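Let me see the structure of the following:
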Amino acid sequence: MKLSACIVVYNGYDEALKAAQTVLRFTRRHPLTLYLVDNASPDGSGQKLEAALRSGLLAAGEGQQVVVRCRTENGGFGTGHNMVLPELDSDYHFILNPDIQLTADTLSDLADWMDQHPDVVMARPALVFPDGRPQQLPLRRCALRPMVYRQLPALRFWAKYNDAYLMKDKDLTRPTEIEFCTGSFSAVRTRTFRAVGGFDEKYFMYVEDADLTQKMRTQGKAYLVPQFTAIHAWHRAAHRSLKPALWQTGNLLRYFSKWGFRW
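Now for the predicted structure:
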């Protein structure tokens, strides 16, 4: 079985380096190609990653390969990930954020689990904060009320819609079929990822992972597989500043026009 993984970087060299190092350190059971795609970072992260590869800070182990790609312009999250799509010859591919850290061979674990469940084309592990607290991430399709509530939590009368978005009505301690697989850490069958054309590059940032999940679900099932875990720092920029929030709002409208409105 062959694995591949991609981390798209925009500034934040130190965090991306740490993420890449944990992927290389813990992914040992299957051959791995790790791609680091720099989205024209103004802080020189791409050049620093190239230097880290040359110096051995990104040392590939047996059966591993590290590839750094530096884009000349920032095309967004999906475009960065799609850059490596033509090169993939793996069985399973992993879409990872630079704020992810592994503490076990989670990539191999997920790949093995998916190999045993041929109807599953996309999956993610349980994610936790660096202090070990579990993260509650969307698991159902995007809908307007929970998205608004997540920006404006003072609207407490809509909290129940957010609870539904998080599938709090389900037992999430065992593998569960989901409708939304977060782009911070997703495993995909490579042949299916290629068949659907990867990410829709019209989404510059935000909601592109929800869109990809729906594309993948036209070919099979998406699952949360909580017995496997990873650390996710989860910076949540859309909740802290106006520009990312506007990107998210515009992309949500695009998503609804494509997949249907949910109130």
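
going forward, measure contacts and count neighbours with C-alpha atoms only.
Fine.

Give the other helices and strands that the host helix or strand of residue 253 contacts.
Element membership for residue 253, per DSSP states H and E: helix 242-259. If you count contacts as 3 or more C-alpha pairs under 8 Å, 6 or more residues apart in numbering; DSSP states H and E, helix 242-259 packs onto helix 208-217.

what distance separates stretch 173-181 from the middle of the whole chain?
Relative to the mean C-alpha coordinate of its chain, stretch 173-181 is positioned 15 Å out (C-alpha atoms, centre = their mean, to the nearest Å).

now swap in stretch 189-203 and tell me
Counting by C-alpha atoms, centre = their mean, stretch 189-203 is centred 13 Å from the centre of its parent chain.

Quick check: buried residues in the longest strand anywhere in the chain?
If you go by DSSP state E, the chain has its longest strand at strand 221-232. Neighbour-count burial for strand 221-232, counted by 16 or more other C-alpha atoms under 10 Å, picks out 221, 222, 223, 224, 225, 226, 228, 229, 230, 231, 232.

which residue sits closest to the last one, ignoring its sequence neighbours?
Read it as residue 232. What sits nearest to residue 232 in space, not counting adjacent residues and going by C-alpha to C-alpha, 6 or more residues apart in numbering, is residue 100, at 4.6 Å.

ok, back up a step: the inter-axis angle of the longest strand of the chain versus helix 208-217?
Between strand 221-232 and helix 208-217, the angle comes out at 150 degrees (axes from the mean of the first three to the mean of the last three C-alpha atoms, to 10 degrees).

Okay, and residue 169 sits in which element?
For residue 169, there is no helix or strand it lies in under DSSP H and E.

returning to that earlier point: list the helices and strands the longest strand of the chain packs on?
With contacts taken as 3+ C-alpha pairs under 8 Å, 6+ apart, strand 221-232 sits against strand 100-101, helix 106-115, strand 120-128, strand 176-178.

Residue 14 is nearest to which of the ones you listed?
For the helices and strands packed on strand 221-232, distance to residue 14 was read as C-alpha to C-alpha. The smallest value, 12.2 Å, belongs to strand 100-101.

Would you do the same for the sequence below? I want to compare the two.
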Amino acid sequence: HVVLNPDIYWDGDVIGELTKYMDRNPDVGQVMPKIIYPSGETQYLCKLLPTPIDLIGRRFMPIRSYRKKHDYNYELHWTNYDKIMEVPLLSGCFMFLRVSVLEKVGGFDDRYFMYAEDFDLCRRIGEISKTVFYPFVSVTHVYEKGSYKNKKLLKYHIQSIIKYFNKWGWFFDTKRGARNKKCIQTIKLL
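Have a look, this model is predicted:
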């Protein structure tokens, strides 16, 4: 099953390549290709499971150097996005999902209108199967950042983030810490 934003496009057989990868790896429940800007630059959309500080700080912190340093770790910039890696949080802009896993986790949580619904779904998928970044095919994402430009969308974004942390835990989330630590250790071994 594919879920994608309307501002995604690609050339070539991306779907076929991802299907072959999923067929060869039955333990993978979700895979995301490399996501690029129209300019060809990589979009850093592989992330660790967020803390409230991760999301609030990167959105509202006015100090650019802080955000850049923070994002280097939170968005896994140090991996170079050039290898297959299991990542706890993949962007919802392009979600290639194994139907049996999607059914097992119950699909999207209806409590989310938009924003953070991908965080929640990816996290639930990651509890029963692998969530994998696959860099050998790419799609282009125009990436409008609507909630940065529109107050109504910002309101929806904030409401969704509150719902996410109410569900998974604000500061006391042992699963988050363990999953992030495992991700970092595994990638360093690649």
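
about what we covered before: count the residues that sit near the aligned partner of the residue nearest to residue 232 of structure 1 in structure 2.
Structural alignment (TM-score structural alignment) places residue 100 of structure 1 against residue 8 in structure 2. Close neighbours of residue 8 of structure 2, defined as other C-alpha atoms under 10 Å, add up to 17.

shouldn't residue 112 of structure 2 be in contact with residue 162?
No. Under the criterion of C-alpha atoms under 8 Å, residue 112 of structure 2 makes no contact with residue 162, lying 10.2 Å away.

neighbour-wise, which of those two wins?
Set residue 112 of structure 2 next to residue 162 and count neighbours by other C-alpha under 10 Å: residue 112 wins out with 18 against 15.

The more buried one matches what in structure 1?
Pairing criterion TM-score structural alignment: the partner of residue 112 of structure 2 within structure 1 is identified as residue 203.

Can you tell me how far residue 222 of structure 1 is from residue 182 of structure 1?
Noted for residue 222 of structure 1: a distance of 11 Å to residue 182 of structure 1, by C-alpha to C-alpha, to the nearest Å.

Report the separation between residue 120 of structure 1 and residue 100 of structure 1.
The value you get for residue 120 of structure 1 to residue 100 of structure 1, if C-alpha to C-alpha is used, is 23 Å.

Count residues in the vicinity of the closest residue in space to residue 262 of structure 1 that isn't next to it in sequence, would you?
Once flanking residues are discounted, residue 262 of structure 1 sits nearest to residue 143: 4.6 Å by C-alpha to C-alpha, 6+ apart. Other residues within reach of residue 143 of structure 1, judged by other C-alpha under 10 Å, total 18.

Give the aligned equivalent of residue 143 of structure 1 in structure 2.
Under the alignment defined by TM-score structural alignment, residue 143 of structure 1 corresponds to residue 51 in structure 2.

Could you do residue 227 of structure 1 as well?
Counting by TM-score structural alignment, residue 227 of structure 1 lines up with residue 136 in structure 2.

just residue 217 of structure 1 next, same as before
When structure 2 is aligned by TM-score structural alignment, the residue opposite residue 217 of structure 1 is residue 126.

residues near its match, how many?
Each residue near residue 126 of structure 2 was counted by other C-alpha under 10 Å, and the total is 22.

same deal with residue 55 of structure 1?
Neighbour count of residue 55 of structure 1, defined by other C-alpha under 10 Å: 10.

for residue 65 of structure 2, same thing?
Look at residue 65 of structure 2: counted by other C-alpha under 10 Å, it has 10 neighbours.

Kindly report the same for residue 97 of structure 2.
Residue 97 of structure 2 has 22 neighbours, counted by other C-alpha under 10 Å.

Please report the distance of it from residue 21 of structure 2.
Using C-alpha to C-alpha, one obtains 12 Å as the distance from residue 97 of structure 2 to residue 21 of structure 2.

What of residue 76 of structure 2?
For residue 76 of structure 2, the distance to residue 21 of structure 2 equals 22 Å [C-alpha to C-alpha].

between those two, who's got more neighbours?
Between residue 76 of structure 2 and residue 21, counted using other C-alpha under 10 Å, the more crowded position is residue 76 (20 against 14).

What's residue 37 of structure 2 aligned with over in structure 1?
Under TM-score structural alignment, residue 37 of structure 2 pairs with residue 129 in structure 1.

Touching, its match and residue 235? I think so.
No. Here residue 129 of structure 1 lies out of contact with residue 235, judged by C-alpha under 8 Å, at a distance of 10.4 Å.

other SSEs contacting the helix or strand containing residue 7 of structure 1?
Residue 7 of structure 1 belongs to strand 3-9 when elements are defined using DSSP H and E. With contacts defined as 3+ C-alpha pairs under 8 Å, 6+ apart, the packing partners of strand 3-9 of structure 1 are helix 13-26, strand 32-38, helix 77-82, strand 92-96.

what does it correspond to over in structure 2?
So in structure 2, there is no equivalent range for strand 3-9 of structure 1, judged by TM-score structural alignment.

orientation of that strand relative to strand 32-38 in degrees?
Computed by the same axes, to 10 degrees, the angle between strand 3-9 of structure 1 and strand 32-38 is 20 degrees.

for strand 3-9 of structure 1, the distance to its chain's centre please.
A distance of 9 Å separates the C-alpha centroid of strand 3-9 of structure 1 from that of its chain, computed with C-alpha atoms, centre = their mean.

give me the element residue 198 of structure 1 is part of.
Per DSSP H and E: residue 198 of structure 1 is located in neither a helix nor a strand.

so it makes contact with residue 212?
Yes. Residue 198 of structure 1 sits in contact with residue 212 when judged by C-alpha under 8 Å, with a separation of 7.2 Å.

picking that back up, against structure 2, what's the mean shift for the helix holding residue 253 of structure 1, could you check?
Per the superposition on structure 2, helix 242-259 of structure 1 and its aligned residues are separated by 1.3 Å on average (mean C-alpha distance after the TM-score superposition for structure 1).
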